[in-house]
Every structure is written in structure tokens, then in C-alpha cells.
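any chance you could fold what I've pasted below:
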Amino acid sequence: MVKKIIKMPDIGEGVAEVEIIEWHVKTGDVIAEDQLLAAVMTDKATVEVPSPVAGTVLAIGAEAGTVMAVGAMLAEIEVEGTEAGEELPHQTIAATQFTPDAPQGEPEKSAPVSVLAPVVMPASSPASLKIAQNKPVASPAVRALARELAIDLAQIRGSGPAGRITRDDLDKFVKSGGSAHGSHYARRDGVEVIKVSGLRRKIAERMARACREVAHFSYVEEVDVTDLELLRASLNNSHAASRGKLTVLPFIVRALVVALRDFPQMNALYDEEAQILTRHEAAHIGVATQTPNGLMVPVLHHAEAMDLWAAAAEIVRLAGAAREGTARREELTGSTITITSLGELGGLVTAPVINQPEVAIIGINRIAVRPQWQDNQFVPRRMMNLSSSFDHRMIDGYEAAAFIRRIKQLLEVPATLFIEV
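Below is the predicted model:
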């Protein structure tokens, strides 16, 4: 037998450490090559690490929720020895093991150990679907939602590749009555202690840092979107079947792209340590998206080059990938300004937190019919508030008001969204 140390691989883009989100194996498991070992998280993206060898798991490097450095031991696996004359695919070294409770002295020598670094698989990779027998196959996001709903994934038959359980499978199971909820009036005495880890911990750290370091101020403006909604309805009636249905969000994206031409200071990143403000010509628009694990911000790269339907399709694709936990790192980074919306829950006014190091965030509140004074009478109009926040270190109040007023003008006369000047 030969022992192999599986190292935490380098995920790239300067990532020095990751957090163990979930183990797919435990000590004593017999595993196959390419079988998933663990799901790990970088700043925002979740990736899955498969085993480069088949064998028996002797040890795992850390418990779930632990932050691990790249290059640290992820797992130790015992594999069958090689035949005489056959070379090992990796250099074999003599590993040294220490027993924490043993007296200090000459270390005990173990069997030869080969050090390997597996290749990270995206959550949607076919190789990542080869997991332990009888263990449900699902993304970390689906597993987290199942835990929240107190549902055993073993009860659900997955419709995805290799039996992978998707969010749709889980939703259908819940709608069919499969849940663990009892009487509404039953006495409840349980207490759940939840370790804050993974994406939720990252969100907490980023929000606290943004509120601590950024001089936030918010500005709210009311927008009459009656004509915009008429245009949207007309376009959907004519083109939804062939080009896809449009929500209001692609129009907001287009208005933002046009307004940024006159207000480039809003499309910028501020490096506080270097005291440098970097303005971008490209509009890389983050779209805040609620997922089962928490808020994520997939990025609509080069939104300035997209028409309404291209933007709509990309928004849907990115939001789906974020919710399923399959979004790639490059799809979750690189934004220059962010849009956030609570959809139908959007309320009247919000005060969004800036997605640092950006200097502005545009908040969309829900559309509602409100009476407006027009031609000496009140008339029903479809109204929407924009609740936006700015970094007062870089953006003055007058600039913010003028910027939002420009977006308001574009949305209230939607034909101007498509006029090139």
C-alpha cells in the first residue's frame, strides 16, 4: 500500500486560501478516481475538488467551516501499491508524522507518501458527479436549501446528469407535499445553533467592511414607468415567443449604460489603500441575486454592447448559475457598478450597501399604481422608486442627484434609450 497526500490545489487568480464548505467523503470511505472529495469556497465562487486517485480515505485535512491555505493537506488516501518495475506517476517522498500527545523527540517515520494536487472541477463538471454510492448528488446550494427545509435529499430522485438533484427537483418535491413540517399549533422547544460559514460569512465580512470604510449616502427618486411598461408589454406581445420575455431589469441596465456616458465618475472603483480611483469605459454591471446560501452578485460583462434581449438572456443565465452554485469565478467578479432589486418585495424605499470597491449602487423598488396630478386631475400611473447609494468620498450629492435624474428621464421617455447621439 502507498499513502498519498492530496493537497489543496491552486484555484488561480491569486487565491491564497479557501474555506471548506462541505465534505463528500469521510475517514474510512473507499473512493474512486475523480470522485468528489470536498466543496470549497473562494471569495464568492464555490468549486468542487475531485480525487486524482482511487483508494481508502485515511484522514481529512480540516472540518467543514475551516479556512485552509492553498497547498495544505486536503486528504490522505491509501492506494494499492504499484507492480514491480512500474513507476509512480508522482514523486514518492518519506512523510513525517507527529502524534500531538506524544513526547517530543525523534519523529516516527510512516510509509512512503506521494503528494498530489488534484485539478479543481466546476460544480457542473461531469467528473464532479462521481460521488459516494448512496449519497445524493447535489450542489452545495441545493444541499443548504434542503437543510433549511429539513428535507432528506435521499428521498428525491434527481433529474440532472448522473442523477444530480437540481433546484427544480427540490421545488417539485416540496410542492408535492414532501416536507417535515407538523401542526401549526404544536409546541416547539428546539434551539438550532448555526455556525456562520461559507458564503454567509463572506457576506458578513464584506458588508461590515463596506459600512465601516465607505461614507455612504442614499438618494431616492420617483420614476413614472407607465410608458416604459406599455413598451415592454408591446415588445413581449410581439417577440416573447422568438426572443424571450423582457422584465423591467434590461431596461434599467440600458438606462444605466446610457447615463454612464455622461457620468463616468459613477462607473469607477476606488482603491483606498493606493488612493487611486479607476474609471472604466466598459459597463460591467453587477446584478445582486438572492440564492439559497445568501446574496451573490453575478456580473453582466460589457453590458454596453448588449441589446435588451441579450441582456435579459444573460441576466437569467447568470442568476440561474448563481442559485445553482455553478457560476464560474469570472462570472462573479469584475463589476464596476451594481444594480440591486427585491423584485415584487421591493418596498417603497431601501438604502443599499455599496459593493466595494465600487462607488455607486442602484436600487430598484417595486412598481405600483399611484395617483399622480396631471392636467388638473389625479390619474393612475405606474410608479417606481430608485433608491441608490453612493460613496461620498468620491461622489458629491449634486452629482448623484443629476445622475439619477438622467436615469429617470431615460426611463420616463423610453424611446430615448435607443437614440444614438
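
rest of the way, CA atoms for contacts and neighbours
OK.

quick one: the helices in the stretch 101-250 of the chain?
Counting by DSSP state H, counting those that start in this stretch, the stretch 101-250 of the chain forms helices over residues 140-148, 167-175, 198-213, 226-243, 249-262, given from the N-terminal end onward.

oops, could you answer that again for the stretch 301-421 of the chain instead?
With DSSP H, counting those that start in this stretch, the ranges of helices along the stretch 301-421 of the chain come out as 308-324, 397-412.

make a markdown table out of the ones you listed and add mean neighbour count and distance to residue 298.
Compiled in a markdown table, those are given as follows (neighbours: other CA atoms under 10 Å; distance: least, CA to CA, whole Å):
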| stretch | mean neighbour count | distance to residue 298 |
| --- | --- | --- |
| helix 308-324 | 19 | 6 |
| helix 397-412 | 18 | 22 |
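
also this sequence, please, to line up against the first:
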Amino acid sequence: MALFTFKLPDIGEGIAQAEIVGWHIKVGDRVEEDQPIADMMTDKATVEMESPVAGTVVRLAGEPGDQVSIGAMLVEIETAGEGAAAAPAPSVETVEAETPGEAEIAVPVQAEPVVQAPAPQEAKSAAKPEPIVEPAGHAAPVLASPAVRARARELGIDLALVKPNGDHVRHTDLDAYLLYGAGQGYRPAGRAAPRADEQVKVIGMRRRIAENMAASKRHIPHFTYVEEIDVTALEEARTQLNDHRGDRPKLTMLPLLIVAICKTLPDFPMLNARYDDDEAGVVTRHGAVHLGMATQTDAGLMVPVIRDAQDKNVWQLATEIRRLADAARSGKATSAELSGSTLTLTSLGPLGGIATTPVINRPEVAIIGPNRVIERPMFVTNKMGSKEIVAAKLMNLSISCDHRVVDGWDAASFVQAVRKLLETPVLLFEG
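Purely as a prediction, here's the structure:
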């Protein structure tokens, strides 16, 4: 028997260390060559590490949330060969995307805790019950993110038995399975099902999001401006466009809003900007609009970027929104697709609420949030000059700005200019 030391390879992104997001193995497990063993997060992406050899796991370099330096021991595996060996650089596959925003976060190097294999006489008592694993022979693989798979393993849930509300299993589907069983039906109204307290370690993507949001609120003096917009005519125009869309994607409100934003920004360059407040103390006002789209995924909030949004029409924008959202949610978005935004748009869709106060995606200086469209009675002046009440579709539009760079007058003027375009949609298609 020989002891094989698998060292964390240089993933090729200029990083010095990576965080353990989750293990696919434990001490004492038998692993095969190319079997996934761990998910490691860098500042750029989360990568899935694979074992270069077959054998038995002897020790692991820490717990989820710990940092491992490049070149340090990640896993030791007992193999059938002779002599100790060091691991060659394995191939890695990107499975999740970077955190929203591009704020550099320095993580201190930590000592590498080691999980020792139990002595033979202790193995039986130290062993944990084996989780239920997915049975072989499924007609189709179960689609789920690494975080969902890790949680299912911890809970002993066979993912094949979980009914997804969509094309892949999410945390909410696991919750439904735990509450209602394999059928995942609905209980009659009555006493809420009891749940035990749960401690969730903040690691991986969730920790990056927490750090970025804290840095944004700590460094940026936010202010938020909200305006009500009559989108009755815009909704009528959107319906007509969808009626004649052919094989093009169905239009939501977002592509039309993006066109209005891009047509207005040249008069408000202070909003399409990034503020380097760490060292240079320089605000860069960008000519092109690289629009970040805040997207909710199983792993947390990601911000894929529509490059040169000002050059795209509503149909191209609708196609790009769908493509980037699908890439982010499936973990296939690249680092280039998740970086370099100059302004961010965040929408809660059908959950839009009355008003929002979104947090700026640092180092940008503004973020825009459309809210839910609500039909309400509204006073209007008719052709005779008298007032009458009509049914109108109204939407609040929020914008949060960095008060170090953007004045309240600028933000209000920008939103009023966007409002004019949205309330007169024919202007969106001029020029």
C-alpha cells in the first residue's frame, strides 16, 4: 500500500488559496479515479475537484468554510501502489459562478486543520449512518446544484424521490419533501408543521455575498429615490409586440425598461460609472452600458452582464436576458459573463412589491429596481379639460445611488427622463 498526497493545484486564476465549499467524500470512503471529491471556491468561481487516483481516503484538509493554500495537501489517499506520490494537476470544471460585484476581498491564510482517520478499534463507533444515495439505473440524471446535493446527503434524502418544481431540484423542493414526504402534496390548513432549530454555516457563495453586501453598505452612503410611472400604454405596446413576435422570445417589461435606461444614460453619465475608492480615488464614467442583471440562483444572488446593452433591440435584449439567467442558474456562466458591469438592474418579478431600496453593486454607483405593476384608479384630464377617473397600470421605479458621486437632483432627473419614455413608448423606438 502507498500513501498518495493530492495537493490543491493552481487553478490558473492567479489565486493563492481557495475555500472548501463542500466535500463529496469522507475519511474511510473508497474513491475511484476522476470521482468528484470536493467543491472549492476562489474569488472567480467554484470548481469541482476530481481524484486523480483510486484508493481509500485517509485524511481531509479541513471542513467546509476553511481555506486551503495552492500546493497544500487537500486529500490523502491510500492506494494499492508502492511509494508516496504527489498529485498531478487535475482537470477542473466550473460549476458555479463568482459572487456579485467585483470588490476584492482579502481572506487571511488559515492553518490547515486535518481530519485524521479513526483507529481500527474506533472505526465502528466513529462511523456515521450511510446516507441514502441515488439508485443506479435512472432513466435521466437528477439535476441539482452542489449545495442542494450536499444538503440532501446530510439529510439522507434520495434526490430521485424529490419532485422538483421546475427543471432541477432546489432547496425549497427539499423542504417540501421533508414536510410532506415523497408525494409533496399539500396539507389542509391547520397547525404549522414543527421544525427544529437549525444552524447553517455561512460559507461559499453565501459568505461572498454577505461580505460584498456588508462592504457596499459600509463604504457607500446610499440614498434611494422612488417614482410612480403609468405603464398602461407600455403594457399595451408590449402585448402587441408579443402578438407578432413569431419565434422570438416573449417580451417582459425588462427589455423595454433597459432600452429606456440606455437612451437616457448619455445625458446622465455620472450614473453609468464605477468608483475606485480603495486606492485611486477615481470615478470612471463609462460610454458603453454593460448592464448587470441581478439573478437569484440556488447558490445565491449572481449578476450576469449584458454587454453593450445600448446596441441591442428589445428582442436581442430578451434573448440575452434569458440566456444569461439560464447560465447563472445552471452554474455555467463564465467569469467574463459575471464581471465588468457598469450599472445593475434588479427586479423581483411577480414579487416586485410596492417599493424597494436595493443595495448598490460596488464599485458601481447606482442600481435600478422596477417594482410590481398594479392596476389602480387614477385621475386624468380629458379633452374637455375636466377630470375623470380611469383604470391605469402603475409601477414604482426605485433607484439607489452613491451619494459621494451622484446628487439627488441627478437621480430624480434621470428617473423622470426614463418615466417620459416609458409613458410614451413610441419614443423607445425612435432613432
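
on that earlier part again, check the helices of the stretch 101-250 of the first structure for me and report the most buried one.
When neighbours are counted by mean count of other CA atoms under 10 Å, the highest per-stretch mean among the helices of the stretch 101-250 of the first structure falls to helix 249-262, a mean of 21.

that one packs against which elements?
Secondary-structure packing of helix 249-262 of the first structure (3 or more CA pairs under 8 Å, 6 or more residues apart in numbering; DSSP states H and E): helix 308-324, helix 397-412.

quick one, which of those is nearest to residue 195 of the first structure?
With CA to CA, the closest approach to residue 195 of the first structure among these belongs to helix 308-324: 21.2 Å.

if we can go back for a sec, quick one: which of the helices of the stretch 101-250 of the first structure is nearest residue 274 of the first structure?
Residue 274 of the first structure lies closest to helix 198-213 among the helices of the stretch 101-250 of the first structure, at 14.3 Å (CA to CA).

circling back: which stretch among the helices of the stretch 101-250 of the first structure comes nearest residue 382 of the first structure?
Of all those, it is helix 226-243 that lies closest to residue 382 of the first structure, at 4.8 Å by CA to CA.

what range does stretch 219-231 of the second structure cover in the first structure?
Using TM-score structural alignment, stretch 219-231 of the second structure corresponds to residues 213-225 of the first structure.

residue 334 of the second structure contacts residue 97, correct?
Yes - under the criterion of CA atoms under 8 Å, residue 334 of the second structure lies in contact with residue 97, with a separation of 6.6 Å.

need the overlap of contacts for those two.
Residues touching both residue 334 of the second structure and residue 97 do not exist when contact is defined as CA atoms under 8 Å, 6 or more residues apart in numbering.

so between the two, which is more surrounded?
Set side by side, residue 334 of the second structure and residue 97 show unequal neighbour counts under other CA atoms under 10 Å, the larger going to residue 97 at 30 against 19.

I figured the more buried one hits residue 338, correct?
Yes - Residue 97 of the second structure lies in contact with residue 338 (CA under 8 Å); the separation is 7.2 Å.

quick revisit: columns distance to residue 282 of the first structure on top of the helices of the stretch 101-250 of the first structure, output as JSON lines?
Putting the helices of the stretch 101-250 of the first structure into JSON lines (distance: least, CA to CA, whole Å) gives the following:
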{"stretch": "helix 140-148", "distance to residue 282 of the first structure": "31"}
{"stretch": "helix 167-175", "distance to residue 282 of the first structure": "33"}
{"stretch": "helix 198-213", "distance to residue 282 of the first structure": "24"}
{"stretch": "helix 226-243", "distance to residue 282 of the first structure": "25"}
{"stretch": "helix 249-262", "distance to residue 282 of the first structure": "9"}
